[in-house]
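**Student:** Mind looking at a prediction? Sequence and model below.
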Amino acid sequence: MITTVHKITKKPNNSQIVAGLLPTDSNIEFGGIKDTKEVFFVQNGKTHQFSDLPLKYVKQLEEKYKSDVPAQKYLNGITNLFHKQLELYTYFLYGDIDTTPDILDGILQEPENFRDSDNCPSMLFKHKVIKIQDYILTPREILITDLFKKDFTDKIIADSLNIAHSYLDYLKRNLFKNCGVTTKTAFVLKAQKYGVIQL
């Protein structure tokens, strides 16, 4: 029988806690429900419906959405209701719960590396970029990343991209260099760390 009791004296690292989850954290973290594309937000330790988002933050989202013509074209094809378009836009840009606030000190931040699926429509949106550290991945690099995630061989990847194996090697070297890694495994782990892929 174990009778030793360990006293925890270390405070939790706030950078590892979901943004807005603490009662004193007035920053906002958006989250989305994949099946319905509904959005909620966390602030001051409470979860709220998207419809309860304060107007000053709604206006920031509206401004970003109104400047994103590709997003408007896509979302207009789904619904004519502007408030629903705005919620879907928020889902596609900020739908993943993480430790980085989506609204920090009252200011809407850059979109997350969140993709609803490998072929997420948000990849066509003006304000959507996928990054590893500060490096913005090209559409082809995102596709290669998705194929790496599936653990395909280089031959299968080159064939599926309709490129020579030597050209794939060239693309991989550049991608690895830009992301600060030297191997496919290290790259996949880093892509996972930055939310580019979910394993």
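**Tutor:** Perfect, I can see it now. Numbers count the residues shown, from 1 in each chain.

**Student:** Could you use CA atoms for every contact and neighbour count after this?
**Tutor:** Will do.

**Student:** Now do the nearest residue to Gln49 once chain neighbours are set aside against Leu143, distance only.
**Tutor:** Counting by CA to CA, 6 or more residues apart in numbering, Gln49 lies nearest to Phe40, which is 4.6 Å off, once chain neighbours are set aside. Going from Phe40 to Leu143 by CA to CA, to the nearest Å gives 29 Å.

**Student:** Who has more neighbours out of those two?
**Tutor:** Set Phe40 next to Leu143 and count neighbours by other CA atoms under 10 Å: Phe40 wins out with 22 against 16.

**Student:** Shouldn't the more buried one be within a strand?
**Tutor:** Yes - judged by DSSP: H, G, I helix; E, B strand; the rest coil, Phe40 forms part of a strand.

**Student:** Comparison target below:
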Amino acid sequence: MSIRHGLLALLERGPRYGSQLRTEFESRTGSTWPLNVGQVYTTLNRLERDGMVAQDGEDEAGHALYRITDGGRAELKTWFEKPVDRTSPARDELAIKLAMAVGAPGVDIRAVIQSQRHHTVKAMQDYTRLKAQALAALESGESRERDDVAWLLVLEQLIFQTEAEARWLDHCEARLIRLSATATAAKETGPPAGAVTSAEDVRPAPLR
């Protein structure tokens, strides 16, 4: 998540102070990725160091204001235009957990998958309910428009993500069942030369 670019996008609308930026960031994303004030000010300090924001006096309540600079606008423009890099994916805890569970002593990997599937489906249902509420607010004209549209887009991304995760978990379980059946058949008939003979020798097959 690029906090620095998110803050630059908010500052493009005019000078803001730290707590205001945090509130607007969370409002725009539905508090999906909550920030604390310390994160905001640390990021602002780095942006100021890099010449992308500058202090702009204080408001009537004495809050220190920050404004975006020309360098910050150029950085923001580049961020909007450049695709998000997927060649170096972020670490995914669930994928790592299942990878480590394969062949781990005393671990029922299918139970791990079923537990996660239950949680994932519940999350998907919650996101779907929130999406219905967001759509109702937009259609009734009660929404704040820009923030609610942004929140709707975030919700739909979360729904697609959990749907994909549920399908992947189904695939993982089916893959393990096939591997188990193959291993059982090999034990009953006797393994051909070079065959896998133990769980420790199993390596994940390419996903298809």
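**Tutor:** In hand now; what should we look at? Only a predicted model underlies this, so the values are computations on that prediction, with no experimental measurement involved.

**Student:** Would you pull the TM-score for this pair?
**Tutor:** The TM-score (TM-score structural alignment, normalised by the length of the first structure) is 0.21; 72 aligned residues with a CA RMSD of 5.3 Å.

**Student:** quick one, what contacts the residue nearest to Gln49 of the first structure?
**Tutor:** Phe40 of the first structure is in contact with 30-32, 47-50, counting by CA atoms under 8 Å, 6 or more residues apart in numbering.

**Student:** Can you check which helix is longest in the second structure?
**Tutor:** In the second structure, taking DSSP state H as the definition, the longest helix is helix 146-189.

**Student:** Tell me which other helices or strands that one touches.
**Tutor:** helix 18-29, helix 109-140 (3 or more CA pairs under 8 Å, 6 or more residues apart in numbering; DSSP states H and E).

**Student:** Report the buried residues of the first one.
**Tutor:** Using 16 or more other CA atoms under 10 Å as the burial criterion, the residues of helix 18-29 of the second structure that qualify are 18-19, 21-22, 24-29.

**Student:** cool, the longest one as well?
**Tutor:** Along helix 109-140 of the second structure, these residues count as buried under the neighbour rule (16+ other CA under 10 Å): 109-110, 113, 116-117, 120-121, 123-124, 127-128, 130-131, 134-135, 137-138.

**Student:** So which residues of the first structure form strands?
**Tutor:** 29-33, 38-43, 46-49, 103-104, 107-108, 131-132, 135-136 (DSSP state E).

**Student:** Reformat those strands as TSV; add distance to Ser166 of the first structure.
**Tutor:** As requested, the strands of the first structure are exported to TSV (distance: least, CA to CA, whole Å):
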stretch	distance to Ser166 of the first structure
strand 29-33	40
strand 38-43	44
strand 46-49	50
strand 103-104	44
strand 107-108	43
strand 131-132	24
strand 135-136	23
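
**Student:** Just tell me which of these ends up closest to Gln85 of the first structure.
**Tutor:** Nearest to Gln85 of the first structure among the strands of the first structure is strand 38-43 (10.9 Å), distances taken as CA to CA.
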